[in-house]
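Engineer: Structural data only, the sequence is not supplied:
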């Protein structure tokens, strides 16, 4: 498995707009082979800037690389380039090969929902 993460430094006064942009977007990730999950993570509100991270899990690094070369990727990022900047600088990308994954039993996951 492969984890792709982007870290964003968002101006505190732009945090609500940043969150709305992500929460209201029309994502096509679910259409991509090898895509497993996406999460948008938010750091503590007390900090300036507010740190966010996008997290995607892919079956293989090659699946992520295919997404990064896809028309869907270009379209999603072209839309972002046309918006008013909400973050300080460009996002910082980090990619990770998964060496170990531990999961809670299904009963524990169901209880948390």
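Structural biologist: On my side now, so go ahead. Everything numeric here is computed off the predicted structure, so don't read it as measured data.
Engineer: going forward, measure contacts between C-alpha atoms and count neighbours the same way
Structural biologist: Will do.
Engineer: So the most centrally placed residue in the chain: helix, strand or coil?
Structural biologist: By C-alpha atoms, centre = their mean, the mean C-alpha position of the chain lies nearest to residue 54, the distance being 2.3 Å. Secondary structure, DSSP: H, G, I helix; E, B strand; the rest coil: residue 54 is strand.
Engineer: Run through the residues that contact it.
Structural biologist: With contact taken as C-alpha atoms under 8 Å, 6 or more residues apart in numbering, residue 54 is in contact with 4, 5, 6, 7, 38, 39, 40, 41.
Engineer: I'd like those residues as JSON lines, with secondary structure and neighbour count appended.
Structural biologist: Listed next are these as JSON lines, based on DSSP: H, G, I helix; E, B strand; the rest coil; neighbours: other C-alpha atoms under 10 Å:
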{"residue": "4", "secondary structure": "strand", "neighbour count": "18"}
{"residue": "5", "secondary structure": "strand", "neighbour count": "20"}
{"residue": "6", "secondary structure": "strand", "neighbour count": "16"}
{"residue": "7", "secondary structure": "strand", "neighbour count": "17"}
{"residue": "38", "secondary structure": "strand", "neighbour count": "16"}
{"residue": "39", "secondary structure": "strand", "neighbour count": "11"}
{"residue": "40", "secondary structure": "strand", "neighbour count": "14"}
{"residue": "41", "secondary structure": "strand", "neighbour count": "11"}
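Engineer: before we go on, here's another structure to hold up against the first:
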């Protein structure tokens, strides 16, 4: 299995707007071969740094299944408006990918 994560720093006060973008996006993840599940995680606001951390976390059968999605029309559609809300981001998202070594 493969876990794909994007870490976001969202300007404090824009959390609900960021969540709304995700909840209302044109997502067809479930239609992609090898997709297992998705979660959007919200961390504790770092008031002294002015942002709230979020992680988009998707689980795939394999790294290859994830890579195939990133070159698909579904991916392009889901990310079509990604640049529309730049004011709510503290820098670009940071991608991390992990192969599952052990799990239940």
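Structural biologist: Received it, and whenever you're ready, just let me know what you need. Fair warning: this is a prediction, and the values are worked out from it, not measured in the lab.
Engineer: Just give the TM-score of the two.
Structural biologist: Comparison of the two superposed chains (TM-score structural alignment, normalised by the length of structure 2) gives a TM-score of 0.91, and 101 aligned residues with a C-alpha RMSD of 1.1 Å.
Engineer: circling back to that earlier point, which one in structure 2 is aligned with the residue nearest to the centre of structure 1?
Structural biologist: Aligned counterpart of residue 54 of structure 1 in structure 2: residue 56 (TM-score structural alignment).
Engineer: For burial, what's the neighbour tally of residue 33 of structure 2?
Structural biologist: Residue 33 of structure 2 has 13 neighbours, counted by other C-alpha atoms under 10 Å.
Engineer: ok, it touching residue 65?
Structural biologist: Yes. With contact defined as C-alpha atoms under 8 Å, residue 33 of structure 2 counts as touching residue 65 (6.6 Å).
Engineer: What are the buried residues along stretch 14-28 of structure 1?
Structural biologist: With burial defined by 16 or more other C-alpha atoms under 10 Å, the residues of stretch 14-28 of structure 1 counted as buried are 15, 18.
Engineer: which residues sit in contact with the nearest residue to the match of residue 54 of structure 1 once chain neighbours are set aside?
Structural biologist: Nearest residue to residue 56 of structure 2 in three dimensions, chain neighbours excluded: residue 40, at 4.6 Å (C-alpha to C-alpha, 6 or more residues apart in numbering). The contact partners of residue 40 of structure 2, taken as C-alpha under 8 Å, 6+ apart, are 54, 55, 56, 57.
Engineer: out of those residues, who's nearest residue 76 of structure 2?
Structural biologist: Set against residue 76 of structure 2, the nearest of these by C-alpha to C-alpha is residue 56 (16.7 Å).
Engineer: Do a quick rundown of the strands in structure 2.
Structural biologist: Ranges of strands in structure 2, per DSSP state E, are 2-11, 35-42, 51-60, 94-99.
Engineer: okay, those in JSON lines with distance to residue 83 of structure 2 next?
Structural biologist: As requested, the strands of structure 2 are arranged in JSON lines below (distance: least, C-alpha to C-alpha, whole Å):
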{"stretch": "strand 2-11", "distance to residue 83 of structure 2": "14"}
{"stretch": "strand 35-42", "distance to residue 83 of structure 2": "19"}
{"stretch": "strand 51-60", "distance to residue 83 of structure 2": "17"}
{"stretch": "strand 94-99", "distance to residue 83 of structure 2": "15"}
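Engineer: Which one of those lies nearest to residue 20 of structure 2?
Structural biologist: Shortest distance between residue 20 of structure 2 and the strands of structure 2, using C-alpha to C-alpha, is found for strand 35-42: 11.3 Å.
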